[in-house]
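Asker: predicted model follows, preceded by the sequence.
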Amino acid sequence: MKTVLAALMAAAISTSTAFAGEIGDRAAEAEKLLQSGDSAGALEKFRGAEDALWEAMPLAVLNVKHVDTAAGFGIYTERANHIYKPGEKIVLYMEPVGYGYGSDGLGNKQISLSVDLTVVSASGEELGKMEKISRVQVASRSRNRELFFKLDLSLDGLPPGKYRCDFLMHDENSSKTGPFSTDIEIAG
């Protein structure tokens, strides 16, 4: 708990001043409650600090992996390499953070994310751009933070060679966007 608390405090320092005080204050209150034996109260205050940090942070995409399968958050089989046969499906696993929550109109919080793609050659030439190639929507009674996004990508028609795929994830509940990239190779 102290390691997580230290990481939260470090993150609080790098966020905006308005949120930094709130995050640090809530985390400090959580630590005091824990030391006094009120673990339930400490967890509630700590979650409040986490909420403030989540709202202040930008949208980011963590743990981008080329995978063979992905069945849930942290449940995936990583692919041995980034080399694909012509026409072979590319499957990416990723964990977005910092997204907002909307409403589905039924009392649930709704997470809505979409992804754009730009394919870039090894020489840096932009070969093509596609908007909203994939989208995920999740409705839940709670503010889920363990969310995975599985992206099935088809790049049929690309000749053999090395490429960079630049992505831009959009949070449809806010104006936040999060860029990320991965390299691929189409075998000859």
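Answerer: Yes, it's here.

Asker: CA atoms for contacts and neighbours, from now on please.
Answerer: Noted.

Asker: who are the packing partners of whichever strand or helix holds residue 7?
Answerer: Using DSSP states H and E, residue 7 falls within helix 2-14. Packing partners of helix 2-14 (3 or more C-alpha pairs under 8 Å, 6 or more residues apart in numbering; DSSP states H and E): helix 17-35, helix 39-56.

Asker: which of the residues in the first one are buried?
Answerer: Of the residues in helix 17-35, those buried under the neighbour-count criterion (16 or more other C-alpha atoms under 10 Å) are 19-31, 33-34.

Asker: what's the spacing between that helix and its chain's center?
Answerer: Relative to the chain's own centre, helix 17-35 is displaced by 24 Å; criterion: C-alpha atoms, centre = their mean, to the nearest Å.

Asker: name the residues that touch that helix?
Answerer: Residues from elsewhere that reach helix 17-35, judged by C-alpha atoms under 8 Å, 6 or more residues apart in numbering: 5, 8-9, 12-14, 39, 41-46, 48-50, 52-53, 56.

Asker: now with 10 Å, please.
Answerer: 1-2, 5-6, 8-15, 36-57 (C-alpha atoms under 10 Å, 6 or more residues apart in numbering).

Asker: just the buried members of the residues you listed?
Answerer: Buried members of those, counted by 16+ other C-alpha under 10 Å: 5, 8-9, 12, 15, 41-43, 45-50, 52-54, 56-57.

Asker: here's the one I want to compare it with:
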Amino acid sequence: MRSKRIAINLVFWSMLSVFAIGACPAFAAEPAALLGQAQAQALVGKTDKAYALTEDAAHLLWNRMGLSITTTLVAEPAHGFGMYTPRSNPVFTKKQKAIVYVVPRGYQVQHQSGKYVFGLALDAAILDKSGKPVWEKKDITSRTVASRAFNREFYLCPSLDVSKLPAGGYTLQFTIRDLLTKSSVTSTLPIIRKDS
């Protein structure tokens, strides 16, 4: 492995989605029931209460959907959640870095002492054509977040310096680990390193 030859620069960013919710979500309730209540409130013009109920339903669904991840090669570091420019191709020359926009979904969020808590860790690896790691690192970032908002707009934007890799095809592998449930999910992206 060439861990000393591969530099990694992680731009870590999380957008905290702040929503106007009333009471803390009724976690014993069913999403369908909450959505029915929201519809009833909307029909009588109580849109603020309807919105709060739909948020409570969304929180329940989020915690039930299971952990997933999307990864996208981008032209430059993202400026915020969803604010990125996809890279036009996966070919990298000697002076270019592989910047990846990583979005986890369905990570567990727990309500603790008046705050919403979740924890995530990111691992990364570069694999050769045979699937053998030529570089890997666990816990590129590992963070537990406690917020008064139920945060769903969260992303990471790691930047990998692939300039020292010999020319050829590789696979970038990213694994998100949920620190609360101990579950994990992996996503891969193919890249090509060219000398010219």
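Answerer: Looks like it arrived, so ask away. For clarity, every value in this text was computed on a predicted model and none was experimentally measured.

Asker: closest to residue 131 of structure 1 out of the buried residues of helix 17-35 of structure 1?
Answerer: Nearest to residue 131 of structure 1 among the buried residues of helix 17-35 of structure 1 is residue 19, at 32.7 Å by C-alpha to C-alpha.

Asker: with residue 51 of structure 1 as the reference, measure out to that closest one.
Answerer: 10 Å (C-alpha to C-alpha, to the nearest Å).

Asker: list residues touching both of those two?
Answerer: Common neighbours of residue 19 of structure 1 and residue 51 (C-alpha under 10 Å, 6+ apart) do not exist.

Asker: dump the residue contacts of the residue of structure 2 most remote from its centre.
Answerer: Computed with C-alpha atoms, centre = their mean, the maximum C-alpha offset from the centroid of structure 2 is found at residue 44, amounting to 37.4 Å. Counting by C-alpha under 10 Å, 6+ apart, residue 44 of structure 2 makes contact with residue 50.

Asker: counterpart of it in structure 1?
Answerer: Correspondence of residue 44 of structure 2 to structure 1, assessed by TM-score structural alignment: residue 36.

Asker: what do you get for residue 59 of structure 2?
Answerer: Match for residue 59 of structure 2 (TM-score structural alignment): residue 51.

Asker: next up, the contacts around that match.
Answerer: Contact partners of residue 51 of structure 1, counting by C-alpha under 10 Å, 6+ apart, are 23, 45, 98, 143, 145.

Asker: let's see it at 6 Å
Answerer: The neighbourhood of residue 51 of structure 1, defined by C-alpha atoms under 6 Å, 6 or more residues apart in numbering, contains no residues.

Asker: element containing the residue nearest to residue 9 of structure 2 when sequence neighbours are not counted?
Answerer: Ranked by C-alpha to C-alpha, 6 or more residues apart in numbering and with sequence neighbours excluded, the top spatial neighbour of residue 9 of structure 2 is residue 159, at 5.1 Å. Assigned by DSSP H and E, residue 159 of structure 2 falls within strand 154-161.

Asker: structure 1: matching residues for that strand?
Answerer: The counterpart of strand 154-161 of structure 2 in structure 1, counting by TM-score structural alignment, spans residues 147-154.

Asker: what's the matching stretch in contact with?
Answerer: So stretch 147-154 of structure 1 is contacted by 73, 89-95 (C-alpha under 6 Å, 6+ apart).

Asker: can you say which two of the residues you listed are spatially most distant?
Answerer: Across the contacts of stretch 147-154 of structure 1, the longest distance by C-alpha to C-alpha is 20.9 Å; it joins 73 and 89.

Asker: whatever residue of structure 2 lines up with residue 86 of structure 1 and residue 193 of structure 2, how far apart?
Answerer: Aligned against structure 2 by TM-score structural alignment, residue 86 of structure 1 finds its counterpart in residue 94. The gap separating residue 94 of structure 2 from residue 193 of structure 2 is 8 Å, by C-alpha to C-alpha.

Asker: the two: which has the busier surroundings?
Answerer: For residue 94 of structure 2 versus residue 193, the count of surrounding residues by other C-alpha atoms under 10 Å is larger for residue 193: 20 against 16.

Asker: trace that one over to structure 1, please.
Answerer: By TM-score structural alignment, residue 193 of structure 2 lines up with residue 186.

Asker: which element, helix or strand, includes the spatially most central residue of structure 1?
Answerer: Residue closest to the mean C-alpha point of structure 1, counted by C-alpha atoms, centre = their mean, is residue 96 at 0.9 Å. In this assignment (DSSP H and E), residue 96 of structure 1 forms part of strand 90-97.

Asker: the match of residue 86 of structure 1 contacts residue 165, doesn't it?
Answerer: No. Residue 94 of structure 2 lies out of contact with residue 165 (C-alpha atoms under 6 Å); the separation is 8.4 Å.
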